[in-house]
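Q: here is a sequence together with a model predicted from it:
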Amino acid sequence: MKVPFPIEQVELNAPLPVNVVDPHGVLLLRRGEIIRNEAHRDLLKTHGPMVDEEEYRQWTFRYTAAIDKKLRGNERLEAIAGVARPMGVQPTRNEQELSALERWTDLHTRLSLLLVQGEQAQDFERRLQQLESRIDEVLRARVDDSLFVLVQLLLDRAQGYSASHALLSAVLCRLVGTPLLAGHEPLQRSLMHAALTMNIGMSKLQDELALRLEPLDEALRARVNRHPLDGVRILQALGVGDGVWLDLVRHHHQQPRTPLPDLTGCAPTDLAAHLLALADVFVARISPRASRRSQPAHVAARDAYLTQDGQAAPLGAAFIKTVGVHIPGSYVQLENGELAVVVRRGRRANAPLAFALVGRQGLPMGEPALRDTSEPAFQIKAGVAADEVRVRVNPSKLLARL
């Protein structure tokens, strides 16, 4: 539950102790950010700032506790009246102690705020660089957990689709692109930044369209078609001068006419552009939308792997080798009739580890059972689109069992 936030009581240039949202739940300021001046405060007031009731209760408790301490110390009324609302951010657990779900949910919130702020974002490149560093840090230790959580976030319509799409696209570009672009670290950074920001020109609209049942009218279709150019304009206004980054955003919806014939002989920038387009389309295809059904992950993977004439595409082959036919977080039907969610890539691209969620009789299992799909009894019969799954997944609970 959200309650009004007394923003007039907030100290300027001091880290906010809470997340501040508007009445619709859109993040206005993240915990730890600052209100720069009175004009900034007045602008926030126009959005009707709100705060989570529990966070507000904790913040108020710190305020009343400070007053109570002075009262019990028999201090003068002037000193008691001078107690200010507590600012600053309370200590949190070491980031290494957080689960993959907690870390990616936090990164999702931060990226969502950055994309929605658009041209109004402060310290844009620094904040984006911090996001990239934290993404790499999580991936170094938890690749499969990360893929599982990111796909599950993507399938959750309560999460902002734009940030979910961007995070998963960026991670796919990082995992597939790192060995292919070895020795081209600046290009790898440009590719990562482009994946995170390619839809900044329509981030809020992208969230809305994911929930929209009606087909696009001409005005909306025009906005969608021009969002790469809008994105470049916004990035330039934010001070981005990296030409490769800007070109990747500008052309990310221009699907390559032909696949790359050779990954070693092509220009690295061409490889980066093809990989961004491949990741973008793959993520879009496995994403459920209100207006259309999602594809099972193996169908999207097959389309990434094959060219239009049915031949294997070298980049698609590298993509499948890295990600697998059934990406962690996606759903599969096993030969024994069970419905399962993939949690780990396997030694073979088409034989991951999965947790069975629904038994062969169609009833949810009280305790999901771990299945190695390389075993004949638990082989994968088919991929399952997320729209067809009616059982809820608890990512933290499942990952804790691995």
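A: Sure thing, it's come through.
Q: please make it C-alpha for all contacts and neighbour counts, starting now.
A: Fine.
Q: who are the packing partners of the helix or strand harbouring residue 154?
A: Using DSSP states H and E, residue 154 maps to helix 143-155. Based on contacts counted as 3 or more Cα pairs under 8 Å, 6 or more residues apart in numbering; DSSP states H and E, the elements that helix 143-155 packs against are helix 100-117, helix 161-180, strand 339-344, helix 395-400.
Q: how far away is the residue nearest the centre of the chain from residue 183?
A: The chain has residue 164 as the residue nearest its centroid, 3.2 Å off, counting by Cα atoms, centre = their mean. Residue 164 is 29 Å from residue 183, where distance means Cα to Cα, to the nearest Å.
Q: and residue 303, how many residues sit next to it?
A: Look at residue 303: counted by other Cα atoms under 10 Å, it has 19 neighbours.
Q: so what touches the stretch of helix or strand it belongs to?
A: Here residue 303 is covered by helix 297-305, with elements defined by DSSP H and E. Applying Cα atoms under 8 Å, 6 or more residues apart in numbering, the set of residues contacting helix 297-305 from outside is 278, 282, 285-286, 312-317, 319-320, 325-327, 330-331, 383-385.
Q: touching, residue 118 and residue 234? I think so.
A: Yes: the pair residue 118 / residue 234 is scored as a contact, 6.6 Å apart, by Cα atoms under 8 Å.
Q: another one to put next to it:
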Amino acid sequence: MEIELVKVQSSDIELNTPLPFSIFTFEQSLLLKKNTIVSTEKQLNVLLEKGVYRNLTEQEIELREALKQEPDQKKLQTNPFTAIAYCNQKLYPLLQDIAAQEAEGAQPRITKIAELLRIITVFDPNAALGAIHLLGCANNYAVIHSIYTAVLSGLLGRRRQLSDKDNELIISAALTMNLGMLKLQDQLYRQDSPLTSEQRQQIIEHPKQSVMLLKKAGIESRDWLAMVLQHHEKNDGSGYPNKLSGGAISEGAKVISLVDIYTSLITGRKYRAPVLAHDAIKSLFAKRGNEIDEQLANQFIRETGIYPPGTFVDLQNGEIALITKRGTVKNSKTSGPYALALISPRGAFYREPQKRDCGIALYKISKACPAPKVFNVDQANKFWGY
């Protein structure tokens, strides 16, 4: 019987801890049984160099089956592009109901969405980053912004080796962080005039308002509520609503705060174009140790790469390429990131994208660039094989 497998990522394996899955070769031959212990970096690197695969965990299988049982999810594939669209469809009315105080017992519905978003960061983190950087926020800005923040928070949580439960809690908090200003957030997305004093006050108060709405919806988790309340606090005490600093801010709130800043930068508004991801990352790097926790900033940059998947670059040979995979480190040597060249040095689109390892001198990245004007975002998922 054919086994459903996903490619092993370095973050899937924790040294000196029993494997929660079995590991297979590309031909589906068993390589390591479940509960085997990988004890050294050398063993881990050998596995990653082989490009091995693993079976789904019981939790992942349960979620897959649960999704299949839903009448409107028969065609849903657990990949970032369809999953994000699905979560947007489900989360929008749910948040509206919570904001209207008409959604008691909302926690299981939020948690289910959070679980799916966590799992797409496991299945294909490169495509998850690709979807965030390519799909944009044309509709339901307040909701899709929260979803992107949640996915990026989940990726950073994996980098920090959080448990699935703790990571899903951070994702849930990110999904609900802006309940207190849903209408205002959509309004500000389209607004090109300065903030009014009333709008400014509503922004300052929205973390408290969000917590109040979550409590009325039946959310009792202190950690969840604390992350929502504190997600605009800054490491240097310059944030709001309570001007907390350093260790007084929960780790989860610090994660969400950092990612929220990044997501806001890379999504445009009526009054400004989106900031290139590469420039947004440089902005975070400049703020580390002041507004932003330095360790978190460094971990986030290592997770996304300085040229994240889903962003466009000019290559040394004159091609324009789409980054599809983060760089890898093997035996202290870095390769990649990896890209698909879409436009030739002469400016014509290739009939078929050309694979490029940007660690090779000929294909070295010269600079980040905007998406080509004729790029079809609706077809973006195909670059990751979906």
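A: Yep, that arrived. Please read these numbers as outputs of a predicted model, since none were measured by experiment.
Q: the more surrounded of residue 118 and residue 234 of the first structure?
A: The neighbour count for residue 118 of the first structure versus residue 234, taken as other Cα under 10 Å, is higher for residue 118 (21 against 17).
Q: buried residues in stretch 88-108 of the first structure?
A: Burial within stretch 88-108 of the first structure, assessed by neighbour count using 16 or more other Cα atoms under 10 Å, is assigned to 99, 100, 101, 103, 104, 105, 107, 108.
Q: centre of the chain to that stretch, how far?
A: 15 Å (Cα atoms, centre = their mean, to the nearest Å).
Q: endpoint to endpoint, it covers what distance?
A: Between the opening and closing residues of stretch 88-108 of the first structure we find a distance of 22 Å, counting by Cα to Cα.
Q: residue 366 of the second structure contacts residue 319, doesn't it?
A: No: counting by Cα under 8 Å, residue 319 is not a contact partner of residue 366 of the second structure; they are 10.0 Å apart.
Q: these two: which has the busier surroundings?
A: Taking neighbours as other Cα under 10 Å, residue 366 of the second structure and residue 319 compare with residue 319 leading, 22 against 15.
Q: all helices of the stretch 201-350 of the second structure, in order?
A: Read by DSSP state H, counting those that start in this stretch, the stretch 201-350 of the second structure holds these helices, from start to end of the chain: 222-230, 251-266, 277-287, 294-304.
Q: in CSV, list the ones you listed along with distance to residue 327 of the second structure.
A: Output for the helices of the stretch 201-350 of the second structure, formatted as CSV (distance: least, Cα to Cα, whole Å):
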stretch, distance to residue 327 of the second structure
helix 222-230, 31
helix 251-266, 20
helix 277-287, 15
helix 294-304, 9
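Q: out of these, which comes closest to residue 31 of the second structure?
A: Taking Cα to Cα as the criterion, helix 294-304 is the member of these that comes nearest to residue 31 of the second structure, at 27.6 Å.
Q: list the contacts of whichever strand or helix holds residue 62 of the second structure.
A: Counting by DSSP H and E, the element that carries residue 62 of the second structure is helix 58-69. Here helix 58-69 of the second structure makes contact (Cα under 8 Å, 6+ apart) with 73, 74, 76, 78, 115, 116, 119.
Q: mind listing what's buried in it?
A: Burial within helix 58-69 of the second structure, assessed by neighbour count using 16+ other Cα under 10 Å, is assigned to 60, 63, 64, 67.
Q: which helix or which strand is home to the closest residue to residue 87 of the second structure other than its chain neighbours?
A: Counting by Cα to Cα, 6 or more residues apart in numbering, residue 113 is the residue found nearest to residue 87 of the second structure once chain neighbours are left out, at 6.2 Å. Secondary structure assignment for residue 113 of the second structure, by DSSP H and E: helix 107-123.
Q: so what's the gap between that helix and the chain middle?
A: Average the C-alpha atoms of helix 107-123 of the second structure, do the same for its chain, and the two points are 12 Å apart (Cα atoms, centre = their mean).
Q: who are the packing partners of it?
A: helix 58-69, helix 80-99, helix 141-159, helix 164-176.
Q: corresponding residues in the first structure for it?
A: When helix 107-123 of the second structure is aligned against the first structure using TM-score structural alignment, it corresponds to residues 125-141.
Q: show residues contacting the matching stretch.
A: Stretch 125-141 of the first structure is touched from outside by 100, 103, 107, 110, 111, 146, 171, 192, 193, 240, with contacts defined as Cα under 8 Å, 6+ apart.
Q: kindly recompute the last result at 10 Å.
A: Among residues not part of stretch 125-141 of the first structure, those counted as contacts by Cα atoms under 10 Å, 6 or more residues apart in numbering are 95-96, 99-100, 103-104, 107-108, 110-111, 114, 121, 142-143, 145-147, 167, 170-171, 174-175, 189, 192-193, 196-197, 235, 238-240.
Q: for the aligned partner of residue 329 of the first structure in the second structure, what are its contacts?
A: With TM-score structural alignment defining the correspondence, residue 329 of the first structure maps onto residue 310 in the second structure. Applying Cα under 10 Å, 6+ apart, one finds that residue 310 of the second structure lies in contact with 126-135, 277, 321-325, 339, 371, 380, 383-384.
Q: mean shift between the helix holding residue 113 of the second structure and the first structure?
A: Once the two models are superposed, helix 107-123 of the second structure sits on average 1.5 Å from its counterpart in the first structure (mean Cα distance after the TM-score superposition for the first structure).
Q: buried residues in that helix?
A: Neighbour-count burial for helix 107-123 of the second structure, with 16+ other Cα under 10 Å as criterion, is recorded at 107, 110-123.
Q: and if you look at stretch 176-184 of the first structure?
A: 176, 177, 180, 181.
Q: and if you look at stretch 147-161 of the first structure?
A: 147-155, 157, 159-161.
Q: of those residues, closest to residue 39 of the first structure?
A: Proximity of these to residue 39 of the first structure (Cα to Cα) peaks at residue 160, which lies at 28.5 Å.
Q: for the closest one, what is the corresponding residue in the second structure?
A: When the two structures are superposed using TM-score structural alignment, residue 160 of the first structure falls opposite residue 140 in the second structure.
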